[in-house]
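Asks: dropping a prediction and its sequence here:
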Amino acid sequence: MLINFELKATVNLSSCKVIMFKGRTRSHYNLRFFNKVTSTFRHPEVPNTSIKLLLFPFSLDGEARDWLDKEPPRSILTWDDLVSKFINQFFPPSKTTYLRNKITNFFQEPNESFNEAWERFKGLLRQCPHHGFSELHQLDTFYNSLNSNDQDALDSAAGGNFLDKMPQEGLAIIESKSKVRYSRSR
């Protein structure tokens, strides 16, 4: 369905150097920030994904702009098409595989605090936002990577087996434990 609309944006994306992506590194950060900025744009009866599709070219420069200009006409029809092609171009499959393996094989270092391990694990997830692991899988991986004392502390905070909790409950427990430990260590 083709919808004609005019978008009078108060933000000039091409002059916002923070989100200009040139095509070398940090493609996932550019995409995340672009999503955050464009999620604030609203137009009646126009899906936000259409707005993103329209504005995305203005967030590119250099090699990234050249890549998009070389895409065949009508080869990108949806926001999902664009994201998929963008990630495949600027986040090669080998890097995805490498980071997915780091997430899967994550373990708490011997002298690493719970909070430090959690922050490092979240950092790996942010480095590869298209990792494809469910929240349950992420929590299971993190829990099983912990030393026995930290596993016991999570089980205690959960009032039983931590892994029996729903993912949102488990995440809340981890975040709470992380904040308590972090504030005590200051």
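Replies: Received it, and whenever you're ready, just let me know what you need. Values in this document were obtained by computation on a predicted structure and should not be read as measured data. Numbers count the residues shown, from 1 in each chain.
Asks: going forward, measure contacts and count neighbours with C-alpha atoms only.
Replies: OK.
Asks: any buried residues in the helix or strand Lys85 falls within, and which?
Replies: Using DSSP states H and E, Lys85 sits within helix 79-90. Judged by neighbour count (16 or more other C-alpha atoms under 10 Å), helix 79-90 contains these buried residues: 79, 82, 85-87, 90.
Asks: and for stretch 118-133?
Replies: 118, 120-121, 124-125, 127-128, 131.
Asks: show me where this structure has its strands.
Replies: Secondary structure of the chain (DSSP state E): no strands present.
Asks: need the helices for it, in chain order.
Replies: 27-38, 48-55, 62-70, 79-90, 93-104, 114-127, 135-145, 148-158, 167-184 (DSSP state H).
Asks: so for Met1, which of those sits nearest?
Replies: Among the helices of the chain, the nearest to Met1 by C-alpha to C-alpha is helix 48-55 (10.8 Å).
Asks: this is the comparison structure:
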Amino acid sequence: MADNRTMAQMLQAPIEGYEDAIVVPPINANNFELKQPLINLVQSNKFTGRQDPHNHLRFFNKVTSTFRHPEVPNTSIKLLLFPFSLDGEARDWLDKEPPRSILTWDDLVSKFINQYFPPSKTTYYRNEIITFYQKPNEAFNEAWERFKGLLRQCVTMLFRTPPLDTFYNPVIQTIKMPYDSCRVEIS
């Protein structure tokens, strides 16, 4: 098929391909608008790609849960607001995603976490948790806080063993003994 465009038409800048990666479902609500104070609150903790992505999502979910509209799903609000929460490298990442490639909030979270918390990081933290031990001269409460920090870093990990067992089993024997001696047999 022949291209019947003139040379001037062929040299014009394209007008397609400028859609956002995020597709927000149509909102058929009357009087719905995102208020500037909500946008400002989301922008008060921008993610640049260097922070903990899990903390960013927790903060973002907390902020967006404060805003409700009876006719608009919360996930649509999140999809609308999320680009405002990014800056720098993270904003560039979202801009480079293919147009109309993010259709749901779950799609967005999955792509975001895979970008900024790749499987290799998950594997690293999983191994740290599974092989956790109390360091010599480390107080019980310090070990517990360190263990909880590892769990927070790896929130997507599923455990075959309950995390408390993972923490408790390798704790130094001298720490365990007082707790073990408190067990009472019930007959």
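Replies: Cool, got the structure. In this text, all values refer to a predicted model and were calculated from it rather than measured experimentally.
Asks: sorry, back to before: next, format the helices of the first structure as JSON lines and append distance to Thr10 of the first structure.
Replies: Shown next, in JSON lines, are the helices of the first structure (distance: least, C-alpha to C-alpha, whole Å):
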{"stretch": "helix 27-38", "distance to Thr10 of the first structure": "11"}
{"stretch": "helix 48-55", "distance to Thr10 of the first structure": "13"}
{"stretch": "helix 62-70", "distance to Thr10 of the first structure": "23"}
{"stretch": "helix 79-90", "distance to Thr10 of the first structure": "22"}
{"stretch": "helix 93-104", "distance to Thr10 of the first structure": "35"}
{"stretch": "helix 114-127", "distance to Thr10 of the first structure": "29"}
{"stretch": "helix 135-145", "distance to Thr10 of the first structure": "36"}
{"stretch": "helix 148-158", "distance to Thr10 of the first structure": "46"}
{"stretch": "helix 167-184", "distance to Thr10 of the first structure": "36"}
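Asks: tell me which of those helices sits nearest to Cys16 of the first structure.
Replies: With C-alpha to C-alpha, the closest approach to Cys16 of the first structure among the helices of the first structure belongs to helix 27-38: 10.8 Å.
Asks: which neighbouring elements make contact with that closest one?
Replies: helix 48-55, helix 79-90 (3 or more C-alpha pairs under 8 Å, 6 or more residues apart in numbering; DSSP states H and E).
Asks: in CSV, list these along with distance to Lys36 of the first structure.
Replies: Compiled in CSV, those are given as follows (distance: least, C-alpha to C-alpha, whole Å):
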stretch, distance to Lys36 of the first structure
helix 48-55, 10
helix 79-90, 14
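Asks: which one of those helices lies closest to Glu71 of the first structure?
Replies: It's helix 79-90; of these, that one is closest to Glu71 of the first structure (C-alpha to C-alpha) at 9.5 Å.
Asks: quick one: that closest one aligns where in the second structure?
Replies: Matched against the second structure by TM-score structural alignment, helix 79-90 of the first structure falls on residues 105-116.
Asks: in contact with the residue nearest the centre of the first structure, which residues?
Replies: Geometric centre of the first structure, nearest residue: Pro129, 3.4 Å, by C-alpha atoms, centre = their mean. Residues near Pro129 of the first structure by C-alpha atoms under 8 Å, 6 or more residues apart in numbering: His28.
Asks: could you do Gly49 of the second structure as well?
Replies: 88-90, 116.
Asks: counterpart of it in the first structure?
Replies: Gly49 of the second structure maps onto Gly23 in the first structure, by TM-score structural alignment.
Asks: with Leu86 of the second structure instead?
Replies: Aligned partner of Leu86 of the second structure by TM-score structural alignment: Leu60.
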